Structure formats: C-alpha cells, structure tokens
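> quick one: sequence plus predicted model below, questions after.
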Amino acid sequence: MSSASRVFFRSGLSLGAEKNLYIDKAIVVVNKPPNFLSQYENSDPDFDTLDCHAAQLISTDSGVSTPLYPLHRLDKETTGCLAFARTLPAARTLSQQFQTRTVSKIYYALVRKGIDSFGGSTQGSIKTCIAYKNGYGHLSETGQGKEAITEWALVGSSSNVPLSLVRLNLLTGNKHQLRIHLAAALGAPILGDQRYSQTVPIEPLRRLLPTSKSSEAPLFLHASHLSFFRYRKNGGKKRFRLGIQAPLPEQFLQLCLKAGIKFDPELAQGGVFIDNKPVEDGRVPELDGQYLHIS
C-alpha cells in the first residue's frame, strides 16, 4: 500500500510517500509539512505555489489516479493531519461532519508562558467571537464576527524558560483561531508566531530554538489527531470513530527535551485508532485502510 501513497499538485510540488499517514477507499490523510499551502489565499504572496482545490492526484498501485477533494485546511506554517476525500460522495459525507462539528481535531502547541503564569489553572475553555480585517483576526468585544471555541489543557512546562506544552481541542474551525485565542485570550502566544505576538522570545528561550533568529523560527503548532465517524460494511456496530495521529515533528520533540518538558512518548509515534483504541498493525479491514508509518 505504501507504494500507492504519492500526492501530486498542479505546481509540480509533491508530498512523497514519507509524508502520507493513512489511506483507504474513501480518504487519504497526509502529514503536512510546514510552509506548505493547503488552500487558496489571494492575500498570500505564494498564492500560486499550491492549489489544493483542483487537479490533485493520488497514484495507486494499479496506476489509476483519482482526484482529491479537500475537507479542511491548515495554516501554511502548521504541521500535521490534513485529510482529503477520494470520491465526491465521501467528500460530501465527511464535509457534513466538519460542518456539524462531529469531527475531533486535536492540536499541540508550544506557548511562551511558564506554569506560574497560568494562575493555577491547568485547563479551560475559550469562547469568543473573532472578527477579521485585511487577513488578520482579532477578538470582537461587540460580539460581531465568527463564533470561536477552543478547549485547552496544560500538558507540561519548563522549569528553565517560559515555555509550556498545551493540548488544544478545536471545536470551531476559524482562520487562525488557535493562534488568536492563545495570544489574545490566554496570553500565551505560540512560539514562532510572528503575526499575533507583539514581542520576541527572551534570550534563554531563543538559544534553544533551531535557529538563532526568532524571525526564522518555525511555528510550533501541530495538528496531532483527527477523527471522524465511519461505517462498517457488514455486521456488528456499524458506526465507529476512526482516528489518525501524526507524530510530533522532530524539532518540536527536540525543543521539549531541551526545555525539560515532559510529554507522552506516544505523541512521537503516530498511529490509527478505532473508537479511541490504537490499532497495533495499522490495518482497518472494514475500510480497506492502512496506516503507512508503523514504527
């Protein structure tokens, strides 16, 4: 199956097999790298680099190519799970799940805030309205704009630098929602976010970054886990929740280790899940599915 997984784009740029996570008869999920466009943005200077809304192909073992239908989007700088439907009926069914908020979208972020700055809170919910102007979003004090809901939980913090790992449940899918909520509502901007952070990291934190220039640091925001309802062909409980997990990027893991932030080692592995339970061999026979990166 792994030889089947190569996604091509009109620009000639490709995501090789090593970037694919999971494939079945209806969907393909890729591990999106940073600085890779997943949507059309007229305001983006790299507008012509990638068009995920047309002319995308996935090659199969049989040599047959099928169009891909985008189901959601990720910011250019964000890494992790990005799903496409392989058929129009699947696109319609899964898109409806996104619209009705039955899709679970879990992210992890490294934020510029130490444990003492959370005021004793280890989790919470942020519910605001976000208004947009010229491509930038801001919290709306008048209640105008788009409803935005984010649940957050503190995973761990560094004892040496103001840096914490947070788990994020994205309940609505507005543009830059997590970046805005963390910076403006929680007071914890995502490390590497040049758009919604007004300050640069302090010197001890900059020394831990993969580049000495804060303006060149990656955005430490990762779409870790994506799950939605699927249906078995025959017998038993027909509806089940299929989950796909993309391993945390190497730079993300290394920074956590340097800063002394503890995390679940499973986050580095990735995998496929049925009803929240890991599938050891990565195979989903009900869907003719296969996770492509078993460690």
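It's in. Numbering: from 1, shown residues only.
> C-alpha only now, for contacts and for neighbours.
Will do.
> which stretches in the stretch 101-250 of the chain count as strands?
104-111, 123-133, 136-139, 146-157, 164-170, 221-231, 239-245 (DSSP state E, counting those that start in this stretch).
> for this structure, longest helix please?
helix 88-99 (DSSP state H).
> tell me what it is packed against?
Contact analysis of helix 88-99 by 3 or more C-alpha pairs under 8 Å, 6 or more residues apart in numbering; DSSP states H and E lists strand 69-70, strand 79-85, strand 221-231 as its packing neighbours.
> ok, second structure coming up, stack it against the first:
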Amino acid sequence: MNDTTKPQVRFITVDSEDEGQRIDNYLLKTLKGVPKSMIYRLLRKGEIRVNKKRTKPEYKLVNEDILRIAPIRVSEEADPVSTQLNVVANLEKQILFEDDRLIVINKPSGMAVHGGSGMSFGLIEALRALRPDARMLELVHRLDRDTSGCLVVAKKRSALRNLHEQLRNKTVQKFYHALVKGRWSAKLTKVSEGLRKNDLKSGERVVIVDNVNGKESETRFKVLQHFQDATLIRAFPVTGRTHQIRVHCQVKGHPIACDSKYGHTDFDAHMKSLGLKRLFLHAASIEFTHPLTEQRMKIEAPLEPSLEKCLKQLTKAK
C-alpha cells in the first residue's frame, strides 16, 4: 500500500521579511511541532542546508537563500490548545487593534506572555491558535504575568524590526495605572533608583534597589486619584527594567496592591477584602508610530471589571 503521507524534501526560498533572522529561530517557527533538539540535530548532520551547504544554528538568513530540508516525520499529536479553547476564545474579545502588520491585545492578568516557567501555554501560543494562518507572531515587548493591558505583537519581521528600533530610540510611550498603598505625594513625579536582579536561596528571582551595581532606571509618576488609604497613580517607565514600576513604588513606601513579590501584607489583606484578587497594575495605553503608514497611534486598554469594582469600593479622599 502506498504511503501518501510520506514526508518529502522541502525547499524554501527566504524572502526579505525573514532576512537577518537566525536559522534555528526561523526553523522553529516554520517547522511547527518539530522539537528544538531535532532541529539542531538536523543542522549538525547536514540534513538542513542553505544554498546546498551545511550551516550552523547561528547563521543569519539572507534574502533569496534556498533552504533544503530533508524529509522529517513529525508526530501529528493534538495541540494542547484544545484544553484551552475558552482562553483562546476570550482572547479574541481582547484584541484592541489588528491589521496585516500587528496586533495590539489587552493581555489578561495571570497569563504568561510565553509558555514556560511551569506553563505550557502562554499568550503567544494562544494567539497562534487563534491566527493559524499568520506566518509569524512575535512579541514586540513583554508584560509580567500578573500585569494586564496593552501588548503589541508583530505579524511581520519588518514590523518587529521597526518597533524594536522605536523602543531603542524611546519613541514608544507606555502608560500604566497602579493602585498603591498610602497617600502618594503629587510632588513625587520621578523615581530613578538603580535596579539589580537577585536570586534568593528558594530559587525565586526578585529585583532589588542597588545604586552601585544595578542598572540605571527611571519611572515618572502622576497622581490620578487619592483614596482614604490608597492612591491611583499613572506610571510612565522611561527605561524598561524587569519589575521596574513595582520596585520603584515599593522603595518609596507605596507598594502596589496585591503584589505577591513586593507587596505589603496588611494593605493587601484589606484590598482582598474588597474583592481584589490580582496585582493592580495595568498597561493602560501605548503610543507608537505605525511601521507601514508612519501614523502616530495611541491605543488604550480598559481596566477589567474587577479593577473597576475595587476602585468603586474605595472612599475618595478629600
């Protein structure tokens, strides 16, 4: 009996969209379902060649390169997406903007941007399940798992490069809303403390203030609303360090509500009594220049109902 499903040799011609990408990263996206270890093995054995020559994983693709990929049998196992259909369906409702270059999504709190760290399924995997025909979907920037709000995903390599350049040139503006402990002074408009990652004995990674060996960091703040025991603030991170806003709030004595790493026990208990079950940090808006039209865009993400409900229960300060 003829096996019509027998894998065939594949030839792929690289176009300008994929130029400059490492071949291992390109193959991971192109050969969906093929384990990373197998891709490295195929490259090492010369089963994958570029312009008829063997190549190394770090080789950067050039426009018009011809890739020859030996027959690979990939197990057609069901995608783990099936158990996460509700997550995928919910994400469709969270899309704030989409065209053929990018997607801006209101990322839910509690969802990692990537699978890993004990989670096999993250936002990018859910988006790929939602848009199976998209040739590529790559994060332009990141948000902590517990932070919600505006997250930009590129659908083309050229858009990713363009937006990364805007991030480097600091022409992307990201504004966050956070509910913090106590009365934040309207005069406190800038925090610039050096930050350093620190691994605890438990294996947990935290970020600490270190003005000698830490990385230079700056966040600008504005008071939006004073409450009796808390303040709703707007934060604009000038630099983009890990946990920057969270640590800059903590070091000034105003930790963010329900922050499992940098929070205040009593304040968090009070917030939980009001029904708050997550970190109150939300990427409220993002502003950038569209990679194709060059129009300046500002996209806003509404607060999720649980955060709105929490604010309504707080007594406004005089």
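Received it, and whenever you're ready, just let me know what you need. Please read all numbers here as calculations on a predicted model, not as lab measurements.
> hang on, the earlier thing: right, and the strands of the stretch 101-250 of structure 1 - which one's nearest Pro201 of structure 1?
Smallest distance to Pro201 of structure 1 across those (C-alpha to C-alpha): 10.4 Å, for strand 104-111.
> got the contact list for that closest one?
Residues outside strand 104-111 of structure 1 that contact it (C-alpha atoms under 8 Å, 6 or more residues apart in numbering) are 163-171, 182, 188-191, 220-228.
> helices of the stretch 151-295 of structure 1, residue ranges please.
Secondary structure of the stretch 151-295 of structure 1 (DSSP state H, counting those that start in this stretch): helices at 177-180, 203-206, 250-259.
> so which of the ones you listed is the most surrounded?
helix 177-180 (a mean of 24; mean count of other C-alpha atoms under 10 Å).
> trace Cys52 of structure 1 over to structure 2, please.
Counting by TM-score structural alignment, Cys52 of structure 1 corresponds to Ile124 in structure 2.
> against Leu13 of structure 1, how distant is the residue most central in space within structure 1?
Taking C-alpha atoms, centre = their mean, the centroid of structure 1 lies closest to Ala223, which sits 1.9 Å from it. Separation of Ala223 of structure 1 from Leu13 of structure 1 (C-alpha to C-alpha, to the nearest Å): 22 Å.
> just Arg73 of structure 1 next, same as before
Taken as C-alpha to C-alpha, the span from Arg73 of structure 1 to Leu13 of structure 1 is 18 Å.
> repeat that for Ser158 of structure 1.
From Ser158 of structure 1 to Leu13 of structure 1 the distance is 38 Å (C-alpha to C-alpha).
> same question for Val284 of structure 1.
With C-alpha to C-alpha as the criterion, Val284 of structure 1 and Leu13 of structure 1 are 30 Å apart.
> the two: who's more crowded?
Taking neighbours as other C-alpha atoms under 10 Å, Val284 of structure 1 and Leu13 compare with Val284 leading, 18 against 12.
> what does Leu314 of structure 2 align to in structure 1?
Per TM-score structural alignment, Leu314 of structure 2 is aligned with Ala259.
> quick check, its match in contact with Pro162.
No. Ala259 of structure 1 is beyond contact range of Pro162, at 9.3 Å (criterion: C-alpha atoms under 8 Å).
> the residue nearest to the centre of structure 1 corresponds to which position in structure 2?
Match for Ala223 of structure 1 (TM-score structural alignment): Ala283.
> list the contacts for its match?
Shown in contact with Ala283 of structure 2 (C-alpha under 8 Å, 6+ apart): Thr147, Ser148, Gly149, Cys150, Lys174, Phe175, Tyr176, His177, Ala301.
> helix, strand or coil: sort out Val28 of structure 1 for me.
strand (DSSP: H, G, I helix; E, B strand; the rest coil).
> what's the counterpart of it in structure 2?
Match for Val28 of structure 1 (TM-score structural alignment): Ile103.
> residue contacts, that match?
Contacts of Ile103 of structure 2 by C-alpha under 8 Å, 6+ apart are Ile95, Leu96, Phe97, Val152, Val153, Ala154, Lys155.
> do the same with Ser185 of structure 2
Contacts of Ser185 of structure 2 by C-alpha under 8 Å, 6+ apart are Val223.
> again, only using 10 Å
Ser185 of structure 2 sits next to Phe221, Lys222, Val223, His226, Thr231 when contact means C-alpha atoms under 10 Å, 6 or more residues apart in numbering.
> between those residues, which has the most around it?
Going by other C-alpha under 10 Å, Thr231 tops the contacts of Ser185 of structure 2 with 26 neighbours.
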